[in-house]
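1. Generate a structure from the sequence data that follows.
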Amino acid sequence: MDTQGSISNENKTDQLEDFALLIEMAELPQDSSVKDHCIYRVPQKVRHIKEAAYTPRVVSIGPFHHGEERLILMEKLKLGYLKSFLQGTGLTLDKCMSKLKEWEPMIRNCYAESIQLDSDPFLKMILIDAAFIIELFLRYYDVGNWIQSDPLFLKPWLAEDVAHDLILLENQLPFCVLNGLFKLATADIITGDFPSFLNLTFTYFADLNSQKIQPDSVSVKHFTDLLRVFYLPPVERLPKRSDVNNILDHLYSANELVEAGVKFKVDKTKKCFLELQYNNGVLTMPRLDVSDRTEFHLRNIVAFEQAQFPHETYITDYLKVLDFLIDDERDVNVLIHRGIITTLLGDSNEVATMINCLCSNLIQPNMNLEYLTICRQLKEFYEKPVNKWKAGMIHDYFDTPVKIATSIAAMVLLILTAIQTVCTVIPLVNSN
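-> Got it, this is the predicted structure:
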């Protein structure tokens, strides 16, 4: 009797039954829960291009980087802020934890992956991080009284790194949790002069709010979302969108467009750099200030757009157009000389590399309709025969100092040859 074969068949049957049970128990995420997600890990295909752009330098906020050894040093400071927060507001630890317990399903559902922490350690982490942020913002709002005593304000480099870390997509708490805990802490404050948590947030991030947007009608999911709001035009000025089409298969760079006769002009009246305009061969663009910080901000906003707003990628749209305009340092120089780009980076080539890498590995099912129209008009302008001929002439004979010198020398030689020929022919004609 083949006992071994019988046991083997039984094992296979058990494995199939287990597999069938696993399939039976499987469930796809419900639409309602997926819609609540707003905090994501950056996809590896994007993250690997520049890890540092998505990774906190000194402080972890939320679960994604919690417990990382290099960030442990800040945990002691966060506990000190929690103690100060509780003492200053009169809240008890029990009351905070009880309220967070009520919110726990909502908090967990804000993260786009299951958080492998039990309830108690998860809520303690949320409380420590939330209290740290609220206390930090309160101290910053009253910075004159804290500048000589707060551990962060005494080390400007550390305060700068903390501010940097607070806007990273992977380093977020839901804004509603911060706001809810702040309201709990200030429920007994009667004076109407006390700021809302949104006002505190706008004060802390004031240097990023170049458009001077007011907090009155702003609703945000977290600080990365707020950063995106700072970059967008008002909702009523957001253009319609359209499917990406073959217009984007090939577009001409800034240097090529200039050779064809396109004029680039800076618009000094607009604070939102997304608002491009094209009219009769003139492309008008607001100024873009480029620095290391610009890259970190844009990378996190783009990652957030890809996950949260795949059909409203307004920042990504702009970077896509900029990517088309910029192939190398010559294109960057065109935009710098017109005042459209200012840069604190090392050189024009570094700016070109940064812009070209920002759009790597991104998916874009649709695009800002105004940008698509501008791209089509620029392409049509360049491809007019006379403009294309002009661009070809400039590219072939006048786009480098050596070519210019060579072309001028050839023309001078041609003129001199013509003069010599005329001078030779005239006496012959007169003699006849």
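2. Every contact and neighbour count from this point should use C-alpha atoms.
-> Will do.
3. Report how many residues lie close to Tyr318.
-> Other residues lying near Tyr318 total 18 when counted by other Cα atoms under 10 Å.
4. swap in Gly62?
-> Using other Cα under 10 Å, Gly62 has 21 neighbouring residues.
5. One more: Tyr314?
-> Residues lying near Tyr314 (other Cα under 10 Å) number 24.
6. residues touching it, list them.
-> Residues in contact with Tyr314, defined by Cα atoms under 8 Å, 6 or more residues apart in numbering, are 232, 367-368.
7. Alongside the first, I'd like the structure of this one:
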Amino acid sequence: MDHNGSEAAGGSMIEGMEGGSHQQDLANCQALQSISEKIQNVKQLSPEACLFKVQEELRKTNRDAYTPLIISIGPYHHGKPELSKMERLKGLYLKSFLKRARGKGFGLADCWKKLKNLKDRPKRYYGDDHGIKVSGDEFVKMLLLDGCFIVEFLIRLGYENEEVEKYDTIFRISGTANSVVRDMLLLENQLPFFVLRELYDMITIPCKLEFSEMVKRTLGFVLPKMNVISIHSTNVNIEEIKHLLEAVHILCQPRLSTNGCIQQERDSTCFCCWFSKQPQANAAQGVDIESHSCIFCKFGNCTCLLCKFGKQQPSTTDDLDAESYHIPTATELREAGVDFKKVGKIGSINSNETTCLFDINFNHNVLEIPSFGLYDDSESFFKNLIAYELYSPDVHPKHFVSFALFMDDLINTDKDVILLRKKGIFISGLGDDAMVSDLFNNLCRGVTYSHDDFYYGDVYKKLIQHCNMPWNVLKAKLRRDYFHSPWAGISTIAAIWLLSLTTAQTVVAFIDLFN
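-> From the prediction side, this is the model:
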């Protein structure tokens, strides 16, 4: 090989390598510059951000549950063609709102100025910038139309003496008002609560209530059976309420939050008591309780061997695995001797009602569950409040997540649904029992939660302890197979008595034979 040719070839190879290295450095520089620009353009999430688009993991079980049907509120669904029919009605509602505002000397310009002076604060409530397609004056216009619509709608829904105009198809077409309420309680269909309060303060109406009380008075008639309390009776600062869905969540909380704690169970397992249990009506509570009539147990002198065999130790929770947050289904619990009783009345909104949806207790082998109704909008209602709790790290405990998990464990098939429905725990307007089962089995798909936020920890532990006692299962089997009715019990006792007499007669005969 020619030496000079080799040197030329080697030089060209070096130059090619140097050229490739230079191109690679240039590409790296461009990539770094692009990343640097992207970092500089990223907006810091506001501490006030509380309204987000629902993640795909939750949405995929039922997309319609998070999507408005007839009306858009806020920027996420603003301008959608399928929701445009209600825009004309928003204008008519604004006109009625301004008539009320004139009583305080306010006009359209004053409303616009008040919202304009809020500057960017309302927009900071929305955490997904890519989902907001309006800005500037168009954003203020959206706040004005949507905010005035909500205030005017709540007034018309809450005051019976409100005259409905001929144009108002919401109240003239059956079921439309419920659809509007359903859309108003979607996480993606919210306005900042302070915007609604600012607009509400600009109008005058007879017997005007504070805005949070107006929400209670209005939505208390359309929410599922719950103990709708006054926000003023809670520890919540009204100024800190972020949106209407959060206000509803607060209204649905138990009157006295006990984190699922229940009284210590005093369950006698006396065999003679077991036969003499008689249900007694408790008029004050509206539920049934069981009393033990054995005189020996009352004085602590019961000597029944079967009692001592089946005696349960005092209930403790330290020996249970903290991760065991699953219970048997309703059918399996019944086979383990657990009875089910409803608490309260379906559809009750009496302010004196002492129970709410979350007041679930387990005492004396009886699982008490507040009654409630299931309708077409129930899935959307539960899913959006569950999503709200998941997006709210400051909400503890998570009542709706806990309730959904509880019902998911309790209901596995339509047999469980039939059992609870026959006990009067809920009524179903969904069609068949399989639809109820599917509803509760899908509520928590994609939901991750901390056990520290679970509301029914103590109830679960007591149920698990009960099911782990063989004596409870034996009692349930005896009662179900041999004592399911008074005549069956008498027949069983008579058979045992005859068997005892026959055995005694046989023993005596053997003794006489040997003597």
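8. Please list which of the contacts of Tyr314 of structure 1 are preserved in structure 2.
-> Comparing those with structure 2 on both residues aligned by TM-score structural alignment, their matches' Cα atoms under 8 Å, the contacts found in both are Leu232.
9. Looking at the contacts of Tyr314 of structure 1, which are in strands?
-> Secondary structure assignment by DSSP state E places 367-368 of the contacts of Tyr314 of structure 1 in strands.
10. Turn the contacts of Tyr314 of structure 1 into a markdown table, including neighbour count and distance to Glu135 of structure 1.
-> Formatted as a markdown table, the contacts of Tyr314 of structure 1 follow (neighbours: other Cα atoms under 10 Å; distance: Cα to Cα, whole Å):
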| residue | neighbour count | distance to Glu135 of structure 1 |
| --- | --- | --- |
| Leu232 | 20 | 28 |
| Met367 | 23 | 40 |
| Asn368 | 22 | 40 |
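11. Please produce TSV containing the contacts of Tyr314 of structure 1, extended by distance to Glu27 of structure 1.
-> Output for the contacts of Tyr314 of structure 1, formatted as TSV (distance: Cα to Cα, whole Å):
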residue	distance to Glu27 of structure 1
Leu232	37
Met367	33
Asn368	36
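12. All the strands of the stretch 101-250 of structure 1, residue numbers only.
-> Per DSSP state E, counting those that start in this stretch, the stretch 101-250 of structure 1 carries strands over the ranges 241-243.
13. before we move on, the earlier item: closest one of the contacts of Tyr314 of structure 1 to Val334 of structure 1?
-> Distance from Val334 of structure 1 was checked for each of those by Cα to Cα. The minimum falls on Asn368, at 24.3 Å.
14. pretty sure the closest one contacts Asn245?
-> No: look at Asn368 of structure 1 against Asn245 with Cα atoms under 8 Å: they stay out of range, at 11.9 Å.
15. residue closest to the middle of structure 1?
-> Within structure 1, the residue whose C-alpha comes closest to the C-alpha centroid is Leu298; the distance, by Cα atoms, centre = their mean, is 2.2 Å.
16. For the residue opposite it in structure 2 once aligned, which residues are in contact?
-> Under the alignment defined by TM-score structural alignment, Leu298 of structure 1 is paired with Phe382 of structure 2. Contact criterion Cα under 8 Å, 6+ apart gives 400, 443 as the residues in contact with Phe382 of structure 2.
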